[in-house]
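**Student:** just the structure for this:
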Amino acid sequence: MTPVAQPPVLGGPCPYLSVSNAAQAADFYAKALGATEVMRMPPDDKGRYMHIHLVINGGSLMLADAFPEHGAPLEKPAAFILHLQVDDVDAAFDKAVKAGGKVVLPVQDMFWGDRYGQFRDPFGVLWSMGMSPKKS
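**Tutor:** So this is what the prediction gives:
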């Protein structure tokens, strides 16, 4: 088998999420967060994806379906938040919620100076968005 050329991984640490339906998650992230898909391996005979590579806000995000028979069961996401720093948090947050995200913390001015909010996506992943105050 000839190796497949992989696109470069962008940004710092790259989250690799195992979700209940990687193809649907990729579609949601495109609609809600403006994700660009750069790589998708073919699905297995059960329609599961081992690898989907997205770029969101200049950084890579990897997705896969659960493969319990190979030691990768589906688990409820916990103890982390994926954060996006954006230029217009109100518009970006509204877009994510309209696409199906559920508000956890509405966008508001925070004590550290940012406008900030949190939402949970349809796959259980908690996201935050922030926008630093404009400097004059």
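**Student:** only C-alpha atoms for contact and neighbour calcs from this point on.
**Tutor:** Will do.
**Student:** how about the strands in the chain?
**Tutor:** Along the chain, the stretches classed as strands by DSSP state E are 16-19, 36-40, 52-56, 59-65, 82-85, 102-109, 115-120, 126-131.
**Student:** please give me the structure for this one as well, since I'd like to look at both together:
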Amino acid sequence: MADRPTSGITPFLIIREKRGREALAFYEAAFAATLVETNVAEDGVRLMQASLRINDGWLMLCDEFPEWRGHAELEPAGITLHLQVDDTDTWMDRAVAAGAIVTMPVADQFWGDRYGQVRDPFGHSWSIGSPIKT
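**Tutor:** Purely as a prediction, here's the structure:
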């Protein structure tokens, strides 16, 4: 697909319990994501890969495939995805309305951003920030 990024880094989230399609709907509602592409696994149920655009950035995700893990005892490491946006409060409100839980309320921070954090229904942490308006 010509619209895919060709450099940089793209987060790729693994969604547990076959909730990949639910995650797509959440990210569309919470962060105004645009679905670019989806591919379903051979089982016809699990989402093998999906590409989203959020705020001019890329996010990819899939349902969990335990049979592909080399070591079942290894759990994914924690991560926070950061969104630098035009209006933190608007983005936070939309995320909460879609089902995110506030883990750090929005506030003006010493480094010059209005900033807060939420956890999505799939266990991923998101930080949202924008320059403090003066």
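**Student:** about what we covered before: save the strands of the first structure as TSV, and put in mean neighbour count too.
**Tutor:** Formatted as TSV, the strands of the first structure follow (neighbours: other Cα atoms under 10 Å):
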stretch	mean neighbour count
strand 16-19	20
strand 36-40	17
strand 52-56	22
strand 59-65	22
strand 82-85	15
strand 102-109	16
strand 115-120	21
strand 126-131	21
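**Student:** distance to K95 of the first structure added to these, as JSON lines?
**Tutor:** As requested, these are exported to JSON lines (distance: least, Cα to Cα, whole Å):
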{"stretch": "strand 16-19", "distance to K95 of the first structure": "21"}
{"stretch": "strand 36-40", "distance to K95 of the first structure": "16"}
{"stretch": "strand 52-56", "distance to K95 of the first structure": "14"}
{"stretch": "strand 59-65", "distance to K95 of the first structure": "19"}
{"stretch": "strand 82-85", "distance to K95 of the first structure": "13"}
{"stretch": "strand 102-109", "distance to K95 of the first structure": "11"}
{"stretch": "strand 115-120", "distance to K95 of the first structure": "11"}
{"stretch": "strand 126-131", "distance to K95 of the first structure": "12"}
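**Student:** what stretch of the second structure does the longest helix along the first structure fall on?
**Tutor:** The single longest helix within the first structure, with elements called by DSSP state H, is helix 22-33. On the second structure, the counterpart of helix 22-33 of the first structure by TM-score structural alignment is residues 20-31.
**Student:** mean deviation, that stretch versus the first structure?
**Tutor:** For stretch 20-31 of the second structure, the mean deviation from the first structure after alignment is 0.6 Å (mean Cα distance after the TM-score superposition for the first structure).
**Student:** tell me how far that stretch lies from the chain's centre.
**Tutor:** The chain centre lies 8 Å from the centre of stretch 20-31 of the second structure; the measure is Cα atoms, centre = their mean, to the nearest Å.
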